[in-house]
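Student: dropping the sequence and predicted coords here.
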Amino acid sequence: MKKNKVGHGKTALITGASNGFGLEFAKLFAKDGYNLVLVARSEDRLKELGYSLQDEHGLEKVCIITSDLSRPGSPQEIYDELKKVGVRVDVLVNNAGAGLHGFFHETDMDKEEEIINLNITSVMKLTKLFLRDMKARNDGKILNVASIVSLMPAPLMAIYAASKAFVLSFSEALSNELKDTNITVTALCPGASNTYFFKRAHAENSRAANGPLSEPEDVAKDGYMALMKGEVKIVSGLMNKVQAATSNLLPDTALAATMRYQMEEAEEEAEKEANYQQPV
């Protein structure tokens, strides 16, 4: 590995690294010479990814941590494990996240509590733990993956959208708190993307899942470039930028109606049309 690479001697921790955006982030950091700490629930996929990137880019070290970040104690365990082996985290990428499709009064409350732990609590705790160290040395970068729905209410994905609104607000507030330091916080807001998200959220039949989808490598590249420039927020994709701009002009009721249409299943529309056309 050439010593003039941007990440030489530095380490990036990426959560949700086994697929989707996380996998693409791992590739980008490895290409720039960063050592990696890869966190996810799938140990086999993490090892396959991490060691292949280590061989390809000549990385000094790759740490594999199998952890379920929906468990409240996981962030502290990750931090303590890295402290124990002397790994300093220079870049934190809070990428892991999940959603659940359906009407709130019908969805599973235990599952939604896990989503809140994953999307909010783990982001807060990991940021708190590693930011303290970054602040002590006045150096570091944090990338938090929010969503285009952080800018608007999203019926049928109410908990997910609310959790991502937290991530965006949290990131922008921290960016301001740290404006006089050498530490940056960036929020990435992707739209509907070609990942496993919709399937895992049981939303694979929604209009959003079956419309135009961003590719995870493009989203990750946008986030990575914004992080390196120290930008506060980046909306990935032209159409998502248009949607974000529109969200500042429309009332929340209109935004909610639009998002509900996107999150409804196509079969529901066909059924409504069939009922409408039936003779009285």
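Tutor: Perfect, thanks for sending it.

Student: please make it C-alpha for all contacts and neighbour counts, starting now.
Tutor: Will do.

Student: element containing the closest residue to Lys125 other than its chain neighbours?
Tutor: With sequence-adjacent residues excluded and distances taken as CA to CA, 6 or more residues apart in numbering, Lys125 is closest to Pro75, at 6.1 Å. Using DSSP states H and E, Pro75 maps to helix 74-84.

Student: same thing with Ile14?
Tutor: Here Ile14 is assigned to strand 11-15, by DSSP H and E.

Student: packing partners for that strand?
Tutor: Judged by 3 or more CA pairs under 8 Å, 6 or more residues apart in numbering; DSSP states H and E, strand 11-15 is in contact with helix 20-31, strand 35-40, strand 91-94.

Student: could you identify the helix or strand that succeeds the shortest one?
Tutor: So the one you mean is strand 91-94. Scanning onward from strand 91-94 (DSSP H and E), the first element met is helix 109-116.

Student: also this one, for the comparison:
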Amino acid sequence: MEVDSEGHDQFENLPSPPRASQYGTGATVSSDTDASGVKLRRRLGDLVAKYEGLELKYRDLREIGIKTAEQNFDVLKEQSEERARTASELISNLKADLATQRSLAKEGEQTKKRLLDTEARVAELTKLLADAKQEAKTLCNKLAQTRSAEVAVTSRVPGSAVKGGAAAARAIATASSEAVQAAQLKEDLYGDLTGLIVRLVRRDPAAQVFDCIQTGRNGTLHFKLEVEKENTGDNYEEAHFTYKPQLDPSRDRDLMDLLPDFLTEEIEFARPHAAKL
């Protein structure tokens, strides 16, 4: 350190011991030597004190530097851990958002599929309804042709018979036409009020089969209803109905989830219970 260099310089600047020839006596030389030794020890003590002071300051500064570095390290470590926690939470949130988006995308695909199925079902039912209307129109045309044939037959009857039968035939034709129109109006009104459309009626030896469509806000139900024919003398209320749903699981899944269980299977019931369904 600089203390050693300074002490060395001080030793070099000290006066050399006087020679005996310069002073002439031994007592004088001894006195001067003692005085120089005292000064030298005093100077050396001062240098040692300065050195110890500098060394103490160095140790204090070194300890301060170490403590400051440790504090800075702790702060940086805490900041780094906090950033790591924040990044981990952000990654977790992003993963959760991604999972939610995937779930929503999957639900969207399922909803789109159900929508396409519903649109296909609506198109099919629209076609069935158009066919039913066309069939009703065809029946009306056939009825009109029948009335025309009756008029033609009546026109060939001899004059004596025409006078009495023509008026009756016209009256019968008019009444029949009005009855058909009234029945059609009743059917249209019933369909508008209840949503029930009878597509087709088929008469079998043992029963009458009604092909029906029931529309509503929750969907459209296609079913067939068989009404057992009463034998002569049988009680009217003893006739049995058979309900046969025409459900397709791949097409009517949403409707099947909403329907009661007993309406998704074939059931048989007596006529008095029909009004309770």
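Tutor: Structure's in. What do you need? The structure displayed is predicted, hence computed values, not measured ones.

Student: TM-score for the pair, please.
Tutor: The TM-score (TM-score structural alignment, normalised by the length of structure 2) is 0.20; 91 aligned residues with a CA RMSD of 5.9 Å.

Student: quick one on the thing from earlier: and the helix holding Pro75 of structure 1, which residues are buried?
Tutor: Ser74, Pro75, Ile78, Tyr79 (16 or more other CA atoms under 10 Å).

Student: and of those, the nearest to Asn275 of structure 1?
Tutor: Proximity of those to Asn275 of structure 1 (CA to CA) peaks at Ser74, which lies at 49.6 Å.

Student: distance check, that closest one against Lys241 of structure 1.
Tutor: Relative to Lys241 of structure 1, Ser74 of structure 1 is positioned 34 Å away (CA to CA, to the nearest Å).

Student: one more: Gly223 of structure 1?
Tutor: The spacing between Gly223 of structure 1 and Lys241 of structure 1, counted by CA to CA, is 14 Å.

Student: neighbour count winner among these two?
Tutor: The neighbour count for Gly223 of structure 1 versus Lys241, taken as other CA atoms under 10 Å, is higher for Gly223 (27 against 17).

Student: give the other helices and strands that the helix or strand containing the more buried one contacts.
Tutor: Counting by DSSP H and E, the element that carries Gly223 of structure 1 is helix 216-229. Judged by 3+ CA pairs under 8 Å, 6+ apart, the packing partners of helix 216-229 of structure 1 are helix 20-31, strand 140-145, strand 183-189, strand 233-235.

Student: which of the residues in the shortest one are buried?
Tutor: If I follow you right, that is strand 233-235 of structure 1. Lys233, Ile234, Val235.

Student: and the gap between the spatially closest residue to the last one that is not a sequence neighbour and Ala244 of structure 1?
Tutor: The shortest distance from Val235 of structure 1 to any non-neighbouring residue, by CA to CA, 6+ apart, is to Cys189 (4.6 Å). Distance check for Cys189 of structure 1 against Ala244 of structure 1: by CA to CA, it reads 9 Å.

Student: the two - which one has more neighbours?
Tutor: Ranked by neighbour count (other CA under 10 Å), Cys189 of structure 1 and Ala244 place Cys189 first, with 27 against 19.

Student: quick check, the more buried one in contact with Leu238.
Tutor: No. Using CA atoms under 8 Å, Cys189 of structure 1 is not in contact with Leu238; the gap is 11.9 Å.

Student: shared neighbours of the two, anything?
Tutor: With contacts defined as CA atoms under 8 Å, 6 or more residues apart in numbering, no residue is shared by Cys189 of structure 1 and Leu238.

Student: follow-up on the earlier one: quick one, the helix holding Gly223 of structure 1 and strand 183-189 angle?
Tutor: Counting by axes from the mean of the first three to the mean of the last three CA atoms, to 10 degrees, helix 216-229 of structure 1 points 150 degrees away from the direction of strand 183-189.

Student: strand 140-145 and the longest helix along structure 1, what's the angle between them?
Tutor: The longest helix of structure 1 (DSSP state H) is helix 158-177. Here helix 158-177 of structure 1 runs at an angle of 160 degrees relative to strand 140-145 (the same axes, to 10 degrees).

Student: what packs against helix 158-177 of structure 1?
Tutor: Packing partners of helix 158-177 of structure 1 (3+ CA pairs under 8 Å, 6+ apart): helix 109-116, strand 140-145, strand 183-189.

Student: on contacts alone, who are the packing partners of the first one?
Tutor: Under the contact criterion of 3+ CA pairs under 8 Å, 6+ apart, helix 109-116 of structure 1 touches helix 158-177.

Student: in the helix it packs on, what's buried?
Tutor: Buried residues in helix 158-177 of structure 1, counted by 16+ other CA under 10 Å: 158-168, 170-172, 174-175.
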